[in-house]
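J.: Everything below, folded, please.
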Amino acid sequence: MTKIILCGCNGVMGRVIDGVVAEDPGAEIVAGVDLFDGVENSYPVFKDISEFSGEADAIIDFSKPEALPSILDYSVKTGIPAIIASTGYSEDELESMREASKKAPILFSGNMSLGVNVLIDLLRKAVNSLPGFDIEIIEKHHNKKVDSPSGTARMLADAANEELNGQMSFVHGRVGNDTKRTPNEIGVHAVRGGSIVGEHTVIFAGVDEIVEIKHTAMSKKIFAVGSVRAAHYMTGKPAGLYSMSDLFSAE
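T.: The predicted structure follows:
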């Protein structure tokens, strides 16, 4: 039985994860963490993770970047693996994850779905198979998403840049009379509207031909399922910085 502490338990994703865990006989939420208490939970809910002193095997975090310091501190002190699934982190916050991973098992991903991680693999292959093609990334999300570009779009852009030896710069949208595309840039564009769960398209534009690869999320459940799978996978892992690709390669 994988015992889970769920941070952001009363948010939209928290409620979806609650339902996924209820269908998984090998998982149990033993505690929740959330500032909002207007939800009836089947487990105790705390304002801060440090208030929980029971036994747990993994932490799933779908809260906000503001909660990151306390979660990392708790993981380091207890050795309980942390699955960080929120987005919108600054470079300093990402560095704090890397530092914490030297003492505790930390899995961070801007997207928890299997399909997106396959998309990243396809992107890497396309970058190397289509030299000289211009790369543009378009991401679409619902009108309540607060961070832009999405964590997944950042993952895609970073993966493409890694394959190109880190020589590319990222351009977030274009406006003005002097926006001619340069050879060493990757365009990253965000669309916000309605109830779009998540859609990511990578465009490879060459001379007289275009290749597109795309992932569309039809519901938030795919992210919840991925995070619970990550909790099972991370149980008992040694200190280190993990990704969803580690999980998928192990299955």
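J.: only C-alpha atoms for contact and neighbour calcs from this point on.
T.: OK.
J.: From the contact counts, what lies against the helix or strand harbouring residue 247?
T.: Here residue 247, judged by DSSP states H and E, is contained in helix 244-250. When contacts are defined as 3 or more CA pairs under 8 Å, 6 or more residues apart in numbering; DSSP states H and E, helix 244-250 packs onto helix 114-129, helix 221-234.
J.: for those, which one sits closest to residue 84?
T.: Checking the helices and strands packed on helix 244-250 against residue 84 by CA to CA gives helix 221-234 as the closest, at 8.9 Å.
J.: For the comparison step, fold the sequence that follows:
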Amino acid sequence: MALVGISPFASLQKIQLLSFIFLYLLYLDLSNCVECKSLHSYIENAKLYPMGGMVMLRNEDYQHIFHEIKNMITIINSSLQLIEKQHPEVSGFAYWNDTISDVHALRNIIIELSTARLGSDLNKTPTDITEFMEQIMNSTKVCFEDTDILCTFHAQDNLKPVPIDQMRLREAIVNLLKNSYEAVGTSGTINIYAYETSDSLCLDIKDSGCGMDPQTLAQLYTPFFTSKDKGNGLGLVITKSIVEAHGGSLTCQSMPQKGTTFTISLPFELPTSP
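T.: Sure, this is the predicted structure:
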């Protein structure tokens, strides 16, 4: 049972290869596809700006490119469906189902990357974190009903409201809960603690799972790095980007067979001067 609905992904190597081939074709414009030519032209004319020593596209440029790529993936998927409808025998061909899965996986990656790029566009409102977390606990408790996993939430009394984008932070927390759920396996504990420091609201998500070795821990936020059979290596990257877009930080402590603790720190905004 999964904590949230995530479509199965193809192997990391296949996804990376498919992504590389797909983008390579876009840049070389090797097809007569109107969308390919449109995207190729847009990328060539997109304005770039320096950031941290790197040349980056603007957010709106990224979103346009992601939109065009999703359109092309939709066309590819529709073409595959049409082929299968007119020639049902292809479903028995070697790698046909893998090809369908790879196209779906690529589309999911583009959607997740697009979501990550929107991390800075937040709609923050002062939020009672205790009520917010209790809502998340209520909506996810069904996932633990047929397991021997005990998931609990503990909050310090009288926590100050913290300004957050509730939808985006919920996504980040559910990602961390999903990781803990998978790490714990069939039985164990997941404990969530909310507390204040002098300038921040903190959330600890602590599990009794398998933990991570130093090598895995060092690559935790590397895009496309994953130790899971059906992972895409983007969940924690997106989670970290959401937390940092709030001006906060995401840290992790873990040891093999000793469990893992993720800590989200969110700053209390200083009141504006009259």
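J.: Mind telling me the TM-score for this superposition?
T.: Once superposed, the chains reach a TM-score of 0.23 (TM-score structural alignment, normalised by the length of the first structure), with 100 aligned residues with a CA RMSD of 6.1 Å.
J.: Tell me which of the helices and strands packed on helix 244-250 of the first structure sits nearest to residue 96 of the first structure.
T.: Using CA to CA, these put helix 221-234 closest to residue 96 of the first structure, at 19.2 Å.
J.: Past that closest one, which element shows up next along the chain?
T.: strand 240-242.
J.: how far away is residue 226 of the first structure from residue 157 of the first structure?
T.: 21 Å (CA to CA, to the nearest Å).
J.: So if I had to pick from the two, which one is more boxed in?
T.: residue 157 (23 against 18; other CA atoms under 10 Å).
J.: need the contact list for that one.
T.: Residue 157 of the first structure sits next to 137, 170, 186, 188 when contact means CA atoms under 8 Å, 6 or more residues apart in numbering.
J.: Repeat the analysis, applying 10 Å as the threshold.
T.: Contact analysis of residue 157 of the first structure by CA atoms under 10 Å, 6 or more residues apart in numbering lists 120, 123, 135-137, 151, 168-170, 186-188, 202.
J.: Tell me which helix or strand it sits in.
T.: Going by DSSP H and E, residue 157 of the first structure is in helix 151-163.
J.: Residue 28 of the first structure now?
T.: strand 27-33.
J.: how much does that strand deviate in direction from helix 221-234?
T.: 100 degrees (axes from the mean of the first three to the mean of the last three CA atoms, to 10 degrees).
J.: Give me the helices and strands touching the helix or strand following strand 27-33 of the first structure, please.
T.: Next along the chain after strand 27-33 of the first structure, taking DSSP H and E as the criterion, comes strand 45-46. Judged by 3 or more CA pairs under 10 Å, 6 or more residues apart in numbering; DSSP states H and E, strand 45-46 of the first structure is in contact with strand 2-7, strand 27-33.
J.: Nearest to residue 73 of the first structure among those would be which one?
T.: Of all those, strand 2-7 comes closest under CA to CA, at 13.8 Å.
J.: Identify each buried residue in that closest one, please.
T.: Within strand 2-7 of the first structure, the residues that count as buried by 16 or more other CA atoms under 10 Å are 2, 3, 4, 5, 6, 7.
J.: With adjacent residues omitted, what lies nearest to the third one?
T.: Excluding the flanking residues, the one nearest residue 4 of the first structure by CA to CA, 6 or more residues apart in numbering is residue 29, at 4.6 Å.
J.: mind checking how far that neighbour is from residue 230 of the first structure?
T.: From residue 29 of the first structure over to residue 230 of the first structure (counting by CA to CA), the distance is 14 Å.
J.: more neighbours, those two?
T.: Using other CA under 10 Å, the more surrounded residue of residue 29 of the first structure and residue 230 is residue 230, with 26 against 22.
J.: list the helices and strands the strand holding residue 28 of the first structure packs on?
T.: Using 3+ CA pairs under 10 Å, 6+ apart, strand 27-33 of the first structure is in contact with strand 2-7, helix 12-22, strand 45-46, strand 58-61, helix 221-234.
J.: related to what we said a few turns ago, confirm for me that the residue nearest to residue 4 of the first structure is in contact with residue 15.
T.: No - counting by CA atoms under 10 Å, residue 29 of the first structure does not reach residue 15; the two are 11.6 Å apart.
J.: quick one, helices of the second structure?
T.: 12-28, 34-45, 59-86, 96-117, 129-140, 166-184, 214-218, 235-245 (DSSP state H).
J.: buried residues in the fourth one?
T.: For helix 96-117 of the second structure, the buried set under the neighbour-count rule, 16+ other CA under 10 Å, comprises 99, 101-117.
J.: now the angle from that helix to helix 59-86?
T.: Using the same axes, to 10 degrees, helix 96-117 of the second structure lies at 160 degrees relative to helix 59-86.
J.: what do you get for the second one?
T.: Comparing the axes of helix 34-45 of the second structure and helix 59-86 via the same axes, to 10 degrees yields an angle of 160 degrees.
J.: Need the contact partners of helix 34-45 of the second structure.
T.: By CA under 10 Å, 6+ apart, helix 34-45 of the second structure touches 23, 25-31, 57, 61-62, 64-69, 71-72, 75.
J.: repeat that with 8 Å
T.: Counting by CA under 8 Å, 6+ apart, 26, 27, 29, 65, 68, 69, 71, 72 sit against helix 34-45 of the second structure.
J.: Can you go through these and name the buried ones?
T.: Of the contacts of helix 34-45 of the second structure, these count as buried by 16+ other CA under 10 Å: 26, 29, 65, 68, 69, 72.
J.: Now for the third one: which residues touch it?
T.: This means residue 65 of the second structure. Contacts of residue 65 of the second structure (CA under 8 Å, 6+ apart): 39, 42, 43.
J.: so what's residue 15 of the second structure up against?
T.: Contacts of residue 15 of the second structure (CA under 8 Å, 6+ apart): 102, 105, 106.
J.: mind checking how far it is from residue 149 of the second structure?
T.: For residue 15 of the second structure, the distance to residue 149 of the second structure - CA to CA - is 32 Å.
J.: Next: residue 251 of the second structure.
T.: From residue 251 of the second structure over to residue 149 of the second structure (counting by CA to CA), the distance is 24 Å.
J.: Compare these two (neighbour count), which wins?
T.: residue 149 (19 against 11).
J.: Now for that one: which residues touch it?
T.: Contacts of residue 149 of the second structure (CA under 8 Å, 6+ apart): 184, 186, 187, 188, 189, 190.
J.: again with residue 210 of the first structure
T.: Per CA under 8 Å, 6+ apart, neighbours of residue 210 of the first structure: 203, 204.
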